[in-house]
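Asker: Below are the sequence and a predicted model for it; my questions follow.
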Amino acid sequence: MNVFTAVVFIVLISLAYSKNIKYCSTTCPSEYRPVCAEIERPRRGRCTFFNLCVLMRRQCRRPIEVWRVMLTGTCPLSSNFCDRFMEING
């Protein structure tokens, strides 16, 4: 295999891989509009997110987690692992 063929092969592999990478928003607006969402897996619980953007970014970055919006506003009861979800750019 010559150098040109090797370079073309690497470029094609890189392009194929990059199309599978999903873009997730890195910043969300700082407007406080809490959203209560329930996680169904890998563990069950309810968390209040700073706003819908923060929830959507979390879902995008961690697709194994399945979140469902329960209501607009804070959750009446939040699970003990929820503190980190209140951060805007966490």
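Answerer: Perfect, thanks for sending it.

Asker: only C-alpha atoms for contact and neighbour calcs from this point on.
Answerer: Noted.

Asker: what about Val66, distance to Ile13?
Answerer: Distance of Val66 to Ile13, given as Cα to Cα, to the nearest Å: 30 Å.

Asker: this is the other structure I want to compare:
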Amino acid sequence: MDPLPVVEFPAVPFDPELKVPAVDLVTAGRPAAWIDDDHTPRGLRWAAARPAPTLLVSIDPAVGWTRSDVDRVLDWAARL
């Protein structure tokens, strides 16, 4: 299996809205699952406007990535 692409963000601290162009560049029109603890209004608009399948998964930063989150993404990907 090929390695997954890595999204490179600006140096911290940065405005979370700046994640959108970086994610857009890496996804390049392909289906994308974006897992984040801070989906911004710009990110929500970006996801809604994409022609490619897009899943936004909001993570509670106090809990982290859970088995339920993993299953949600795997189920979504299996339906592509």
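Answerer: Thanks, I have it. Bear in mind that the values here come from a model prediction, so they are computed numbers and not experimental data.

Asker: TM-score them against each other, please.
Answerer: After superposition, the two chains reach a TM-score of 0.24 (TM-score structural alignment, normalised by the length of the second structure), with 38 aligned residues with a Cα RMSD of 4.1 Å.

Asker: Give me the more crowded residue out of Val66 and Ile13 of the first structure.
Answerer: Using other Cα atoms under 10 Å as the criterion, Val66 of the first structure and Ile13 rank with Val66 on top: 16 against 11.

Asker: Make sure that one is actually in contact with Arg41.
Answerer: Yes. Here Val66 of the first structure reaches Arg41: they are 5.7 Å apart, a contact under Cα atoms under 8 Å.

Asker: Give me the common contacts of the two.
Answerer: Residues touching both Val66 of the first structure and Arg41 (Cα atoms under 8 Å, 6 or more residues apart in numbering): none.

Asker: Share the number of residues neighbouring Thr48 of the first structure, please.
Answerer: Counted with other Cα under 10 Å, residues neighbouring Thr48 of the first structure total 29.

Asker: Apart from its neighbours in sequence, what residue is nearest Leu55 of the second structure?
Answerer: Spatially, and ignoring its direct neighbours in sequence, Leu55 of the second structure is nearest to Ala33 (4.5 Å; Cα to Cα, 6 or more residues apart in numbering).
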